[in-house]
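[1] could you work out the structure for the sequence below:
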Amino acid sequence: MTTATRGNIFPVYLIADESPSMQGSRISNLNAGLRSLLDEMHKHPLEAAKIRFSIIGFADDACTELALCDLRDLHEVPTLSVRGAKTRYSAAFDATRERIQEDVVSIRKQGYGALRPAAFFLTDGEPTEATENWMTSLQRLTDSNWRAHPNILAFGIAEAATDESAETIRKIATLVDYAYVAAESHDTGGALTKFLTALTHTMVATAEGLAQGKAEVMTEQPEGYIRIKADLV
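    Presented below is the predicted three-dimensional model:
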């Protein structure tokens, strides 16, 4: 096996809720935030060179809204839309595992090293399926025996930011420090904007760290979000 000589790539996945609860201003704000993310990454071409970005949307099922790509080559982000009738977390986790498996192989074929991916999970409501279903899929995605298992940062807004939903968000995050809920569950527009701002900053900071030989996710707590503490669940 040859050693990658072109440097390391950091794959980042946005796993976004597209279920009916996201209709109206929620999906509009998400789309606006994605456009801002692309604009901001274009201002940081050196950092963007070390990142590949993908969007997976989920509702009844999951689909790849944006295949893993170099943001420097992307001129327009896809417009996400509300669809389906359910919120199936299991579909999101299964699709993400499949995409990561294929993407890591592709990155290596291009002569790069693939770092452990980061997945940013965003939802505004509880899943409409049995807990055992999505937990089984989550465990497959985060299985430490699978080398490409991602770090998952989970974010709950609106109904998913309530005290009752905090445990669900905490279970999805791979570390306690990666679980967040919006402080003001009613301000979904502001929460979405701040979420995407934090995502952008994380991508830039992580890429800067890679340039300095630091292969780790440089996370920050989004403004207006609360980190879920272990003693709350």
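
[2] switch to C-alpha atoms for all contacts and neighbour counts from now on
    Noted.

[3] helices of the chain, residue ranges please.
    Remark: helices assigned in the chain by DSSP state H are 25-42, 45-48, 89-109, 131-141, 166-172, 188-211.

[4] please give me the structure for this one as well, since I'd like to look at both together:
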Amino acid sequence: MGERMMDTEGQVIMPFYLLCDVSGSMVPDMRDLNNGISELHQALLSEPIINDLVMLSIITFNHTAQTVVPLAAPENITLPQLTASGGTEYGPALREFHQKFQADRARLKGEGKRVYRPCVYFLTDGEPNNKNYLKDFTSLITKEHNEAYPYVCAFGFRDATAATLQTVAYPNFGEQNKRGRYFIAKQSAKITELLTSMVGVLAQSILQSGHSAQAGAPVVAMPQPQAVSGMVGSFV
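    Below you'll find the model as predicted:
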């Protein structure tokens, strides 16, 4: 199986999970976030050649978490209108992702698919109310405890800090040039422009990954540190 963790049946599927903070502090940004997610979806639909190779799921979180878009091919996705409320906790999002990916992986394998290692994009505008998420991260996400550990790329703005994002972007995926990445907003950046830039980078990452699978050599194309305008990116 190797470090890339790809199941060994038929057609390859590359799963991507977008974990979006929808706590109360995100209220002024929800229109931009909804528009950005719609643009991401349209970008994926614009390249039908990868429709059978990549799948996307969206999980929202505040003090709880829920899957609002189950993992599916772009053409089979219906986007909800996201709203914001509540506090900020990371643990529920990590637990929701882990539970859903385990079920998604079993379902896809049952359909004869080869499931590539998942990729998580984690988007937040603030610090969690406590550090309880670290226990969930260690037990559910890290490769020491999870054979199917995901690639992680974290994006933070407003009150999010680099120190916290580093704990979410897993530092060692066991492959050269596949360390975790995190992006933190520059103080001068406008949130509307940040979200637009982030969405463009996510679309590029997913599309490039899909094209690699279409070419027969699948690899997750993680965003480079300089990729997001208005943000400073770093490897963990």
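
[5] got a TM-score for the pair?
    The TM-score (TM-score structural alignment, normalised by the length of the first structure) is 0.88; 219 aligned residues with a CA RMSD of 1.7 Å.

[6] columns mean neighbour count and distance to Ile228 of the first structure on top of the helices of the first structure, output as CSV?
    Output for the helices of the first structure, formatted as CSV (neighbours: other CA atoms under 10 Å; distance: least, CA to CA, whole Å):
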stretch, mean neighbour count, distance to Ile228 of the first structure
helix 25-42, 19, 23
helix 45-48, 18, 30
helix 89-109, 19, 20
helix 131-141, 16, 19
helix 166-172, 21, 7
helix 188-211, 21, 15
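
[7] in TSV: the ones you listed, plus distance to Asp70 of the first structure.
    Formatted as TSV, the helices of the first structure follow (distance: least, CA to CA, whole Å):
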stretch	distance to Asp70 of the first structure
helix 25-42	10
helix 45-48	7
helix 89-109	11
helix 131-141	24
helix 166-172	27
helix 188-211	13
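
[8] which among the ones you listed is found nearest to Val12 of the first structure?
    Among these, the nearest to Val12 of the first structure by CA to CA is helix 188-211 (7.9 Å).

[9] wait, which of the helices of the first structure is closest to Phe58 of the first structure?
    Using CA to CA, the helices of the first structure put helix 89-109 closest to Phe58 of the first structure, at 5.6 Å.

[10] outside of the longest strand anywhere in the second structure itself, list whatever touches it.
    Across the second structure, the longest stretch assigned as strand under DSSP state E is strand 12-21. Under the contact criterion CA atoms under 8 Å, 6 or more residues apart in numbering, strand 12-21 of the second structure has outside partners 52-62, 71, 88, 93, 97, 113-125, 206, 209-210, 213.

[11] also stretch 141-149 of the second structure?
    5, 94, 98, 117-118, 138-140, 150, 170, 173.

[12] and if you look at stretch 214-229 of the first structure?
    So stretch 214-229 of the first structure is contacted by 115, 118, 166, 170, 176-184, 191, 194-195, 197-198, 201-203, 205-206, 209-210 (CA under 8 Å, 6+ apart).

[13] what's the end-to-end length of that stretch?
    Counting by CA to CA, to the nearest Å, you get 27 Å between the two ends of stretch 214-229 of the first structure.

[14] if we can go back for a sec, quick check: which of the helices of the first structure is nearest to Thr79 of the first structure?
    Checking the helices of the first structure against Thr79 of the first structure by CA to CA gives helix 25-42 as the closest, at 6.1 Å.
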